[in-house]
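# no sequence on this one, just coordinates:
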């Protein structure tokens, strides 16, 4: 139903606003100021941010209900990725053009970091998926891998 182009991910940051609007329209998303503002905020970040943080930092630009609608709409057409932290916060980021990645959530300072896994770890996950496919008779089509912990000292060691 939706036209989602993998190539646009690579060029999203380099696109001008009219090109970004075209991508939204191609995916059946109405172009609105809140959606464009929301995407601009995500583009300017280097990693995930919670919806609550966006609301706190930009509450003069968004109603909370609008933010959640924007998140649902953009996630439905794979323009953004979302995940829920243990404290039930919803975290969002522009879908990565660098491919699949995972997250590390710090329970102490409530931050999320993107983590890249090397080929050995990704192969281990692939083997686990294969084993689960055999054992339970379910073809696993995707996975999400979030790690939870607490930072030590003042800086994260990642």
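Perfect, thanks for sending it. All of these numbers come straight from a predicted model, not from anything done at the bench.
# contacts and neighbour counts: CA atoms only from here.
Noted.
# Please tell me how far residue 66 sits from residue 130.
Residue 66 sits 40 Å away from residue 130, going by C-alpha to C-alpha, to the nearest Å.
# Tell me how many other residues crowd residue 49.
20 (other C-alpha atoms under 10 Å).
# Quick check: buried residues in whichever helix or strand residue 41 is part of?
Residue 41 is part of helix 33-43, with elements assigned from DSSP states H and E. The neighbour-count check on helix 33-43 (16 or more other C-alpha atoms under 10 Å) flags 35, 38-39, 42 as buried.
# Buried residues in the longest helix along the chain, which are they?
Counting by DSSP state H, the longest helix found in the chain is helix 119-136. Within helix 119-136, the residues that count as buried by 16+ other C-alpha under 10 Å are residue 129.
# Which is the succeeding secondary structure element to that helix?
strand 146-149.
# Same question for that following strand: list its buried residues.
residue 146.
# Could you name the helices and strands sitting against it?
strand 102-106 (3 or more C-alpha pairs under 8 Å, 6 or more residues apart in numbering; DSSP states H and E).
# list the helices and strands the following helix or strand past the strand it packs on packs on?
Per DSSP H and E, the first helix or strand lying C-terminal to strand 102-106 is strand 111-115. Here strand 111-115 touches strand 102-106, going by 3+ C-alpha pairs under 8 Å, 6+ apart.
# got another, please set it beside the one above:
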């Protein structure tokens, strides 16, 4: 891995394998979390293109995304996608809308998707980007989820 985005993508992939609620091992998940934190900190601190404010923001986002994904990765019948520092949920979300609201997700009517982003966001332009435009600009990682049978959080 050579970039922060590649690290985040690989962490999400491995979390689905090693998370205890997915049949993985608690100790291995703790090791994965520890290594992810150390490597993300290294990538962020060594990035000469990041200002100090951006470095602080990226550190917070890395941790917050990991924590939120741990909370939602077991929702069934929905698609979870991380685009940049945002989490988007699409699919059959009607049954879990109360859960998503309680976790701080908001609904985007133009995109017919729920989204979560830590911290305040101020849009710099009035242009509304499509999901494909956001994917092209920020990169995207879809989470593998299970088919819908029930949507209970553990």
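On my side now, so go ahead. The structure presented is a predicted model; accordingly, all values stated were derived computationally and were not measured.
# Mind checking the TM-score on these two?
Taking TM-score structural alignment, normalised by the length of the second structure as the basis, the two superposed chains have a TM-score of 0.30; 77 aligned residues with a C-alpha RMSD of 4.6 Å.
# Is residue 21 of the first structure in a helix, a strand, or coil?
Classification of residue 21 of the first structure by DSSP: H, G, I helix; E, B strand; the rest coil places it in helix.
# which stretch of helix or strand covers residue 107 of the second structure?
Using DSSP H and E, residue 107 of the second structure falls within strand 106-108.
# helices or strands up against that strand?
strand 113-117.
# Repeat the analysis, applying 10 Å as the threshold.
The contact analysis (3 or more C-alpha pairs under 10 Å, 6 or more residues apart in numbering; DSSP states H and E) places strand 106-108 of the second structure against strand 86-91, helix 97-102, strand 113-117.
# Could you list the residues in contact with that strand?
88-90, 97, 100-101, 113-117 (C-alpha atoms under 10 Å, 6 or more residues apart in numbering).
# Let me have those residues in a markdown table, extended by neighbour count and distance to residue 40 of the second structure.
A markdown table is the format used below for the contacts of strand 106-108 of the second structure (neighbours: other C-alpha atoms under 10 Å; distance: C-alpha to C-alpha, whole Å):
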| residue | neighbour count | distance to residue 40 of the second structure |
| --- | --- | --- |
| 88 | 21 | 22 |
| 89 | 23 | 24 |
| 90 | 17 | 27 |
| 97 | 15 | 31 |
| 100 | 19 | 27 |
| 101 | 14 | 28 |
| 113 | 19 | 28 |
| 114 | 21 | 26 |
| 115 | 21 | 23 |
| 116 | 20 | 20 |
| 117 | 18 | 18 |
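# Tell me which two in those are the farthest apart.
Greatest spacing in the contacts of strand 106-108 of the second structure, by C-alpha to C-alpha: 97 and 117 (16.6 Å).
# Would you map the helices across the second structure?
Under the criterion DSSP H, helices of the second structure are mapped to 4-18, 26-46, 52-72, 97-102, 131-138.
# Tell me which of the ones you listed is the most buried.
helix 4-18 (a mean of 17; mean count of other C-alpha atoms under 10 Å).
# what about the closest residue to residue 112 of the first structure other than its chain neighbours, how many neighbours?
In space, residue 112 of the first structure comes closest to residue 105 once its chain neighbours are excluded; the distance is 4.5 Å by C-alpha to C-alpha, 6 or more residues apart in numbering. Using other C-alpha under 10 Å, residue 105 of the first structure has 19 neighbouring residues.
# With residue 6 of the first structure instead?
When neighbours are defined as other C-alpha under 10 Å, residue 6 of the first structure has 12 of them.
# How much space separates it from residue 23 of the first structure?
11 Å.
# and if you look at residue 50 of the first structure?
According to C-alpha to C-alpha, residue 50 of the first structure stands 24 Å off from residue 23 of the first structure.
# Kindly report the same for residue 64 of the first structure.
Distance from residue 64 of the first structure to residue 23 of the first structure, counting by C-alpha to C-alpha: 25 Å.
# With neighbour numbers in mind, choose between these two.
Using other C-alpha under 10 Å, the more surrounded residue of residue 64 of the first structure and residue 23 is residue 23, with 19 against 15.
# Is the more buried one in contact with residue 8, as I believe?
Yes - counting by C-alpha atoms under 10 Å, residue 8 is a contact partner of residue 23 of the first structure at 7.8 Å.
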